[in-house]
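> Quick one, structure for this:
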Amino acid sequence: MTTALQPPLPSVPVLRLRLAPGGGMPRPIDGAWWPRSYDLISELPQLLAGLPSAWGHITSATVNGAEWSAVPGRMLVFNQVVRLRRSLTASAPHTIVLLAPGRGRWDLLVVPPDTSEAVAEPLMAAAVAGHA
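Alright, predicted model coming up:
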């Protein structure tokens, strides 16, 4: 009898996200996210899946900057509708703002996807330490 080897299951890339410690004073940046591309349709589901359950259901995501690919007005993520917006505000060019009604707003620094690990890691650490 011959046994066929099963091909390995595709692995899901590790979410590159760091969140600031909870509690205390409000912060200008709540964490840092290092996506693998500027394609929000493919990147957002993994980000939302990695957020703490205490943040609740995210209903809106606003990305800041012209780098992001075109986004539809909304998308279905885990059977929930998420409104998508793109802003060109100069005040915070590399951020994503997540909203959950009744729970709050979270601003994440977005580290550009093409950033090297040697540069991205210190940026993310500084963001969660409050030095971004």
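> use CA for all of it now, contacts and neighbours both
Noted.
> for this structure, what spans make up the helices?
Per DSSP state H, the chain carries helices over the ranges 40-49, 117-129.
> Show me what the last one packs onto, helices and strands only.
Put plainly, it is helix 117-129. Judged by 3 or more C-alpha pairs under 8 Å, 6 or more residues apart in numbering; DSSP states H and E, helix 117-129 is in contact with strand 17-19, strand 31-33.
> I'd like the distance between the spatially most central residue of the chain and V14.
Most central residue of the chain, judged by C-alpha distance to the mean C-alpha position with C-alpha atoms, centre = their mean, is L47 at 4.4 Å. According to C-alpha to C-alpha, to the nearest Å, L47 and V14 sit 10 Å apart.
> one more to line up against the first:
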Amino acid sequence: MTVALERTAHAMAPAPPRPARLVLTPHTALAGQLDGAWWPRSRDLAAELPLLVTALAEPWGHITRVTVNPTRWPVIPHKVPVDGQILHVGWFTEQDPDKLILFSHTLGRWDLLVVPPETGTSAASRLMAAAAVPGSILTAAALIAAEAVIGSRPDLRIREDAWESEGGARTSDIGALARLPVGPLSAGARW
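Predicted structure coming up:
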């Protein structure tokens, strides 16, 4: 008995693109250093920017220009096609390397912390939550530096994990210094 097998080439449909990993600062009257955070999956701007700009289309409108610092991006394309439009990409060495700036002709400018693609999930969650705090004065560089300290200190991670497991919600020890006592008030000082 012979069996005839027919080989057919099945065209595999490409997987749909995964959504951008993004968190935005809630709309408030408090202006801060950052408008949120973006956690790209790679350092390929040509592949990552369309996902980001598409995700921002509804809340922020048509993004026309993006600037980055070349320190973190191996290749910076000058133009990236996004939904039939052209996104212009520029770079400045003076710009914070951990920040991406987006521009729209009609709605203005937004600054996002760029969480490094290789960052672990816990660290990325802390960074994204900290970047989305309304009115925060912390810059992208300050957040990345603080996370590097937390990531290198197991005692800080253990305290945070204990807090989280007990039902608390804390993003990091960044604000802990502001809660330290500063000593007695001088004579005549008022609250």
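> Assuming the best superposition, what's their TM-score?
Taking TM-score structural alignment, normalised by the length of structure 1 as the basis, the two superposed chains have a TM-score of 0.85; 127 aligned residues with a C-alpha RMSD of 2.1 Å.
> which ones are touching the aligned partner of the residue nearest to the centre of structure 1 in structure 2?
Alignment note (TM-score structural alignment): L47 of structure 1 maps to L52 of structure 2. Shown in contact with L52 of structure 2 (C-alpha atoms under 8 Å, 6 or more residues apart in numbering): A20, L22, W38.
> Counterpart of the first one over in structure 1?
Alignment of A20 of structure 2 against structure 1 is given by TM-score structural alignment, with L15 as its counterpart.
> was I right about its match contacting P45?
No - with contact defined as C-alpha atoms under 8 Å, L15 of structure 1 does not reach P45; the gap is 10.5 Å.
> what about the closest residue to V128 of structure 1 other than its chain neighbours, how many neighbours?
Spatial nearest neighbour of V128 of structure 1, excluding adjacent residues (C-alpha to C-alpha, 6 or more residues apart in numbering): A20 at 4.3 Å. With neighbours defined by other C-alpha atoms under 10 Å, the count for A20 of structure 1 comes to 18.
> List the contacts of A20 of structure 1.
Going by C-alpha under 8 Å, 6+ apart, the list of residues near A20 of structure 1 reads I29, D30, G31, A127, V128, A129, G130.
> possible to save the residues you listed as TSV with neighbour count and distance to P10 of structure 1?
Converted to TSV, the contacts of A20 of structure 1 look like this (neighbours: other C-alpha atoms under 10 Å; distance: C-alpha to C-alpha, whole Å):
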residue	neighbour count	distance to P10 of structure 1
I29	21	33
D30	21	31
G31	25	28
A127	23	31
V128	20	31
A129	15	34
G130	13	36
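> mind giving me JSON lines with those residues and columns for distance to S60 of structure 1?
As requested, the contacts of A20 of structure 1 are exported to JSON lines (distance: C-alpha to C-alpha, whole Å):
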{"residue": "I29", "distance to S60 of structure 1": "17"}
{"residue": "D30", "distance to S60 of structure 1": "16"}
{"residue": "G31", "distance to S60 of structure 1": "17"}
{"residue": "A127", "distance to S60 of structure 1": "22"}
{"residue": "V128", "distance to S60 of structure 1": "22"}
{"residue": "A129", "distance to S60 of structure 1": "25"}
{"residue": "G130", "distance to S60 of structure 1": "24"}
